[in-house]
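[1] sequence first, predicted model second:
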Amino acid sequence: FQAWAAGAGVEPLLATATQLAAFQSWLVTVYRSPSGRPLAKTTCSTRLAQVQAWYRWAHGRGLICIDPSRTIGVHVPRSRVVVREYLTLQEATALVQTQAGVVAAAKAGTHTHAEAIRNLAAICLSLTTGRRIGGMTTLHVAHLDCARRELRIEREKGSTGRVLPVAGWAIDVAALYLREARPLLARGHDAPWLFLNLSGDGPISRDALRWMLEQLIVRTVAENPDLVELPTKRITWHSLRVSFATLLFSNGCDIRSVNELLLHRQLSTTARYTPIPIEDLRQVFRVAHPRP
């Protein structure tokens, strides 16, 4: 809102209802996210609600005499399924195999090889734990227990932490990274983070993870022409999180367990963005419903 106001020559505290309506129109029709896409309706509603909350606060503090945002119509949908892109089991397998091919093609002992192993470990841990991109950047080496096949999450997006199980094959990749790649990437630094940047003195950034996944998706599509739906999907790190939950659902995991693994506070949050296919519901009904 501040960026729009500066560009339009509007002083936020002196804005009129007409000017806020212009902001609303700009947000819906003109603004584009960093990825170049228009905002979803729910995101637009959230942004407008934030502006309204700020004006209510300013009015309550006596900074403005009249709240110009009262005329803005904001509707935030509740309790609905949020359709997100996710990977099928075949696509997820192809993604891992493609990155494994990158590792195999790199010369052992080089930083390129170490970086490829790091990226493979990050993909594997994301697909088997459902961690957010922010959570991946803040993981420490001490959080991963390869012997017990566990990952300790101390805090993520306001949620209290817990210990999560990790698939054995993902632990094997992580152990390979810790043994052969991370010491090379560290460049002598004693950094605590699990996934290091190329300088070795800090954690890998979100932008680096996003760029890596984008390049990997392009390579996976090129090497797997049989995956006809993958080129049409917009796969992000959050897509890997949704893929984790969806694959658990499709293999019989109950929603309460997925809720705990995703560290969601409310069950409704898990249900909203992790849709259960109707055929799965029919199967559960046939198995669980008592017969007269």
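    Yes, it's here. Residues are numbered from 1 along each chain as shown.

[2] from now on I want contacts and neighbour counts done on CA atoms only, so please keep to that.
    Will do.

[3] name the helix or strand for the residue most central in space within the chain, please.
    The residue lying closest to the centre of the chain (Cα atoms, centre = their mean) is His238, at 2.5 Å. Taking DSSP states H and E as the criterion, His238 maps to helix 237-250.

[4] next secondary structure element downstream of that helix?
    The C-terminal neighbour of helix 237-250 among helices and strands, as given by DSSP H and E, is helix 255-262.

[5] flag every buried residue along that following helix.
    Going by neighbour count (16 or more other Cα atoms under 10 Å), the buried part of helix 255-262 is 255, 258-259, 261-262.

[6] hmm, who's touching that helix?
    If you take Cα atoms under 8 Å, 6 or more residues apart in numbering as the criterion, helix 255-262 is touched by 129-131, 164, 245, 248-249, 265-267, 270-271.

[7] how far off helix 237-250 does it point, in degrees?
    If you take axes from the mean of the first three to the mean of the last three Cα atoms, to 10 degrees, helix 255-262 sits at 150 degrees to helix 237-250.

[8] another one to put next to it:
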Amino acid sequence: MQPEIEAFIRALTKASRASRNTVAGYGRDLADFRAFLLTMPSASGADGEPNGDVDVALISADHIRLYLAHLMKSASRATVQRRLSAIKAFFRYREGTTGAPSPARALRSPKLERRLPAILQPSEVERLIEADTGDNSPATLRDRAIMETLYSSGLRVSELVGLNWRDIDDEIGMITVRAGKGDKDRVVPIGEPALEALMAWRRVMPVAWEADGPVITNLRGRRLTTRSVEKIVANRLIRAGLASSITPHGLRHCFATHMLGNGADLRSIQEMLGHASLATTQKYTHVSMNHLKEVYRRAHPRA
């Protein structure tokens, strides 16, 4: 099975619509599926494969169902759905290259629980951004630029750390997000406060900036990781005195919800967020409706 997974990953890498994150995620998901199958003799033949691998031809829908049931004991529905998507994609590829029917074709993904994204109020976002006002050290100026940019443009954290200076047009206030989710480029607005924060960081960067160099770096000049940004946001929440576990992605939710609440239309928000489907963007209407219901409940005499 391992050689076939590797062939699938190579084919997926060449596909123009597949982002690096998608390819890496599918690789991890299929490796986990293979590891599960290695514990099942029925997936590797009576005597097992000579190299200790899984015989893909022996994988049935029942093997996949057993794997999904195993996952459901500890993983979220979103994780289970993603793993099944990877398995379906792998067998679709195999069907196209070998003609062997896919055992995953008739399997359906579990329905996702509808959970509304956690958000901060605008005043709380301001507290988060202003947490270190007065401190002009390079690390602090960088962290402020991170907060401002995430909230100002609604970027995914992977898109933020992937930015190069040439992607920021400070004259017209726009950012080009290159190879975002789905490997699609898009252009999004960025506000003056965020631009000022980015320029303040650029002036004190420990390593001289270059047009093709990273925007967000550590203090040694290397591109920051998504995990490092998550830690920066978590630490800043503590300094701001906010009892919230919001993540960098949560600031993206704040961007969309506050835009919607202030009159932006869903289509524009969809474009700025880089959502392929309007249905994905529509979850923010539920957040706004909950807020309206709460206002109504507090204000109406007969609510």
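    Nice, thanks for sending it over. Treat the numbers as computed from the prediction; the structure is a model and nothing was measured.

[9] quick TM-score on the pair, please.
    Here the superposed chains carry a TM-score of 0.71, computed using TM-score structural alignment, normalised by the length of the first structure; 247 aligned residues with a Cα RMSD of 3.0 Å.

[10] rewinding a little: out of the contacts of helix 255-262 of the first structure, which are buried?
    Burial by neighbour count, judged by 16+ other Cα under 10 Å, picks out 129-131, 164, 245, 248-249, 270-271 from these.

[11] export those residues to TSV and tack on distance to Asn119 of the first structure?
    Below are those laid out as TSV (distance: Cα to Cα, whole Å):
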residue	distance to Asn119 of the first structure
Thr129	15
Gly130	16
Arg131	15
Leu164	21
Ala245	21
Leu248	23
Phe249	26
Thr270	27
Ala271	30
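
[12] show me which pair in the residues you listed is furthest apart.
    By the measure Cα to Cα, Leu164 and Ala271 form the most distant pair in these, at 20.1 Å.

[13] count of residues packed around Gly134 of the first structure?
    Gly134 of the first structure: 14 surrounding residues under other Cα atoms under 10 Å.

[14] in contact with the closest residue to it other than its chain neighbours, which residues?
    Spatial nearest neighbour of Gly134 of the first structure, chain neighbours left out: Arg206 (7.0 Å); criterion: Cα to Cα, 6 or more residues apart in numbering. Arg206 of the first structure makes contact with 133-134, 137 under the criterion Cα under 8 Å, 6+ apart.

[15] counterpart of Arg206 of the first structure in the second structure?
    Under the alignment (TM-score structural alignment), Arg206 of the first structure pairs with Thr226 of the second structure.

[16] could you report the distance from that match to Asp265 of the second structure?
    Look at Thr226 of the second structure and Asp265 of the second structure: by Cα to Cα, to the nearest Å, they are 30 Å apart.

[17] quick one: buried residues of stretch 178-187 of the second structure?
    Buried positions in stretch 178-187 of the second structure, judged by neighbour count with 16+ other Cα under 10 Å: 178-183, 187.

[18] all helices of the first structure, in order?
    2-8, 17-29, 41-60, 89-105, 111-129, 133-138, 168-176, 182-186, 206-223, 237-250, 255-262, 267-273, 278-288 (DSSP state H).

[19] turn those helices into TSV, columns for distance to Pro231 of the first structure.
    What follows is these, written out as TSV (distance: least, Cα to Cα, whole Å):
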stretch	distance to Pro231 of the first structure
helix 2-8	34
helix 17-29	26
helix 41-60	24
helix 89-105	11
helix 111-129	19
helix 133-138	22
helix 168-176	26
helix 182-186	32
helix 206-223	6
helix 237-250	14
helix 255-262	27
helix 267-273	22
helix 278-288	25
